[in-house]
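Peer 1: using only what follows, build the 3D model:
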Amino acid sequence: MYREFGRILKQEVDVPIILAGRMDNPELAEESIGTCCDIISYGRPLLADAEIATKIKEGRVEEIRPCLGCHEGCMGRIANATVSCAVNPACGRENIYGLTPALQKKKILVAGGGIAGMETARVCALRGHDVVLCEKSDHLGGNLIPGGVPHFKRYDLKLVDYYKRQMELQGVEVHLNTEVTADTAKSFQADIIVCASGSTPKQMTVNGELPVYTADEVLLGKQDASDQIVIIGGGLVGCETALWLAQQGKKVSVVEILPEILGEHGAMPHMNYYMLTDLLNYHKVDIYTDTKVLKTTSDGVVVETDGTQKVLPAKTVIASIGYKENNMLYEQLKDSEIPVYNIGDSRQVHNIMYAIWNAYELARGL
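Peer 2: Below you'll find the predicted structure:
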């Protein structure tokens, strides 16, 4: 982020220059030393992975747990809680919240290969359990796959890569294209079942002439977006999707029924809020709050604000109105003879920190 400033300073001063700010890419850091700086400084990446320097030195880059830049566990908590890390629940409390070997080795079945499922599998395997992870799709990562499509969310996909590597290193038996059902669960002969089935986008029906797609469908390329777009829902996914589309030169409007955008799950870290809202403004995304959608026409989306109706021009309509828990498997299995747990989004839809911390807390006690 600050490499060009360092490059200029390097030509003007003869004192050592320390460079920080998203320099956790080892190749970028190595390239910067000598041309932009003399020393690389790590802050948040050390919260995510205290061994980052050692892993770089030993060539174990794929084992680095990446900082997402989300601020949920660090700067977002600094005013009223202990600084920690969204992707590293033990950060700041390693002595009391670390991992210990399991008292009794067990076979654990994890149903779901999203982030919560993989964190559960990782921790259980580290503690000595035999772990089988089943994912019904052909890939791991869950909702981080569509979430990581925008270039400014690329670190989400790095986290998925980290977990894939951990599954290999810890000997987790992974089965893709394998859905765990109430009928098949018994065949695994597990001592414990952990349901990490995740969540799916809520569907929305709007009367009128235009189809309504989910943000996931557009992010994954299953549906094309035109050059005029209305996004219904101004939460984090809706606003990030709006920014991503606007950066492609498309005209985007966001319609939010609440008084403010980005209000789900409580207040988001202020630096993230202001950065995202500033970027939406810079890319000329129109924001309509306290506004409800009435219908669609061939011209666009009819909305109402304070009793006044207007048409927002659109050829594509995207609904981003939240996610719903996939808890059906847990409901079917919860009365089984063996312990069955429900974690992550399938327990309660929330953010990535909740999913990882929830999984870690459960797995360290199994």
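Peer 1: going forward, measure contacts between C-alpha atoms and count neighbours the same way
Peer 2: OK.
Peer 1: any chance you could map the strands in the stretch 1-150 of the chain?
Peer 2: Secondary structure of the stretch 1-150 of the chain (DSSP state E, counting those that start in this stretch): strands at 18-19, 39-40, 107-111, 130-134.
Peer 1: okay, these, which one's buried deepest?
Peer 2: Ranked by mean neighbour count under mean count of other Cα atoms under 10 Å, these are led by strand 107-111, which reaches a mean of 24.
Peer 1: for the residue nearest to residue 170 when sequence neighbours are not counted, list the residues it contacts.
Peer 2: Nearest residue to residue 170 in three dimensions, chain neighbours excluded: residue 125, at 5.8 Å (Cα to Cα, 6 or more residues apart in numbering). The contact partners of residue 125, taken as Cα atoms under 8 Å, 6 or more residues apart in numbering, are 131, 170, 171, 172.
Peer 1: close enough to count as contact, the first one and residue 121?
Peer 2: Yes - using Cα atoms under 8 Å, residue 131 is in contact with residue 121, at 6.2 Å.
Peer 1: overlap in contacts of the two?
Peer 2: With Cα under 8 Å, 6+ apart as the test, residue 131 and residue 121 both reach 110, 172.
Peer 1: show me where the stretch 251-366 of the chain has helices.
Peer 2: Ranges of helices in the stretch 251-366 of the chain, per DSSP state H, counting those that start in this stretch, are 270-282, 328-333, 352-363.
Peer 1: now do the stretch 101-250 of the chain
Peer 2: 115-126, 144-147, 154-169, 215-219, 236-246.
Peer 1: one more, so I can put them side by side:
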Amino acid sequence: YIHHAEAVKKVTNLPVIGVGRIVDLDMAEKYLQEGRADIIYLGRQLTADPETPHKYAQGRLDEIRKCIGCLEGCGTPCPINYDISPDALPLTPAAKKKKILIIGGGVAGMEAARVLALRGHQVILVEKGAALGGTVAALAQDPLAAEFKNIVDYLGTQMRKLNIDVRVCREATPRLVEEIKPDIIVLATGASMRMPELAENKPGVMDHVEALKNRAAIGQKVVIWGLMYGAEFAISLAREGKDVTLVGEAGEDTLASHASMNRRWWIVRQLVDMNVVRATPDSQRVFNPRVLFHTKVEQISPEGMTIRDKDGKQNVLPFDTLIISRGRKKNDELFAALEGKAEEVYKIGDCANAANILGAVWSANELARKI
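Peer 2: Sure thing, here's the model as predicted:
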């Protein structure tokens, strides 16, 4: 948004403040040097990391916790900075240092590892995948959520700086747990998309997270089943030039209803008020992405998705790729099997309550500061 400040500077001799999505202080300095603004105002970035100017001045750039632009909280609470809350539990040295095994290397697991290590505990984090970040890292593959990578990068840096024992490509088997012999186990295995029975093992079908990780496999004609989580992805794919149809059983109030008020407002405006209209040979107005509310899915076959609208009219939506984005289930199957393997066993993040980044980071802190 610096172009707004630049435009004002051209018509006034008063000092002009530049503001809006400036999270990189090299960028801020560049704008000042170019004369595009006289002062740079850091808003959300100072909420995400109040120490940003000091870290920058000391050359600790990789330790800056950059705002992820999620529009969730933007004050108190901030999804990625638990300490901004006046009700935050203090971060104090542990009264008794323990060996703690964290299972799952998503944002919740990484944040718990960071806080536990800062308190003096011996932390071992195991992740069955090849990389850390979990669902948030997958979401960051989407251009509309690319800044989510900021928190994954920050936590990855903290794992290295705190010398946390991170073991990727390692599944938490009973044998591994017995080898480690932890005092405490923290389960942070996240959540996964619910796959409807009628979509299971059907060609061309993938869940939302799988589609984010394997975007190149998404075909030209796309149907997304799920108004809540699928709404923003529909916009992103349509911007790429895909022919997208978003389908759901509920009404407009369900669109992106998991998102914060500000983010949801933007998504709904894109889908309902400012939808892209493209011309067709017969001059029909074709909306992309097309949104079908109050629509029941009856069958999925090689011909496409058979649907029925609220008036009872049946139709078939052909697709190259069908993306399932209909809600999530907790990956907490390990919890019962781990009972008795350590003095205490806990769940945090999505495997305790499938929510969002705020839920992941804050649940990690609420536990890690008490152990």
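Peer 1: mind checking how far the residue nearest to residue 170 of structure 1 is from residue 336 of structure 1?
Peer 2: 23 Å (Cα to Cα, to the nearest Å).
Peer 1: what's the answer for residue 106 of structure 1, then?
Peer 2: Residue 106 of structure 1 is 17 Å from residue 336 of structure 1, by Cα to Cα.
Peer 1: more neighbours: which of those two?
Peer 2: residue 106 (17 against 12; other Cα atoms under 10 Å).
Peer 1: counterpart of the more buried one in structure 2?
Peer 2: Applying TM-score structural alignment, one finds that residue 106 of structure 1 aligns to residue 98 in structure 2.
Peer 1: for residue 136 of structure 1, find the nearest of the helices of the stretch 101-250 of structure 1.
Peer 2: helix 115-126 (12.3 Å; Cα to Cα).
Peer 1: where does the closest one end up in structure 2?
Peer 2: The aligned range for helix 115-126 of structure 1 is 107-118, by TM-score structural alignment.
Peer 1: that stretch vs structure 1, average offset?
Peer 2: Mean deviation of stretch 107-118 of structure 2 relative to structure 1 after superposition (mean Cα distance after the TM-score superposition for structure 1): 0.4 Å.
Peer 1: how far does that stretch sit from its chain's centre?
Peer 2: In this view, stretch 107-118 of structure 2 has its centroid 17 Å away from the chain centroid, taken as Cα atoms, centre = their mean, to the nearest Å.
Peer 1: next one: stretch 351-359 of structure 1
Peer 2: For stretch 351-359 of structure 1, the distance to the chain centre is 10 Å (Cα atoms, centre = their mean).
Peer 1: list the contacts of that stretch.
Peer 2: 72-73, 85-89, 115-117, 119-120, 265, 343-345.
Peer 1: 7 Å - rerun?
Peer 2: Contacts of stretch 351-359 of structure 1 with the rest of the structure, by Cα atoms under 7 Å, 6 or more residues apart in numbering, involve 72, 86, 87, 89, 115, 116, 119, 120, 343, 344, 345.
Peer 1: next, give me the two most distant ones among those.
Peer 2: Greatest spatial distance in these: 72 and 120, 20.0 Å, computed using Cα to Cα.
Peer 1: who's more crowded, the two?
Peer 2: residue 120 (31 against 22).
Peer 1: residue contacts, the residue nearest the centre of structure 2?
Peer 2: For structure 2, residue 136 is the residue whose C-alpha lies nearest the centre (Cα atoms, centre = their mean; 3.8 Å). By Cα under 7 Å, 6+ apart, the residues touching residue 136 of structure 2 are residue 148.
Peer 1: ok, 10 Å please
Peer 2: With contact taken as Cα atoms under 10 Å, 6 or more residues apart in numbering, residue 136 of structure 2 is in contact with 106, 107, 145, 146, 148, 149, 150, 151, 152, 209, 356, 357.
Peer 1: ok so, going back, let me have the strands of the stretch 1-150 of structure 1 in a markdown table, extended by distance to residue 53 of structure 1.
Peer 2: Converted to a markdown table, those look like this (distance: least, Cα to Cα, whole Å):
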| stretch | distance to residue 53 of structure 1 |
| --- | --- |
| strand 18-19 | 15 |
| strand 39-40 | 10 |
| strand 107-111 | 32 |
| strand 130-134 | 30 |
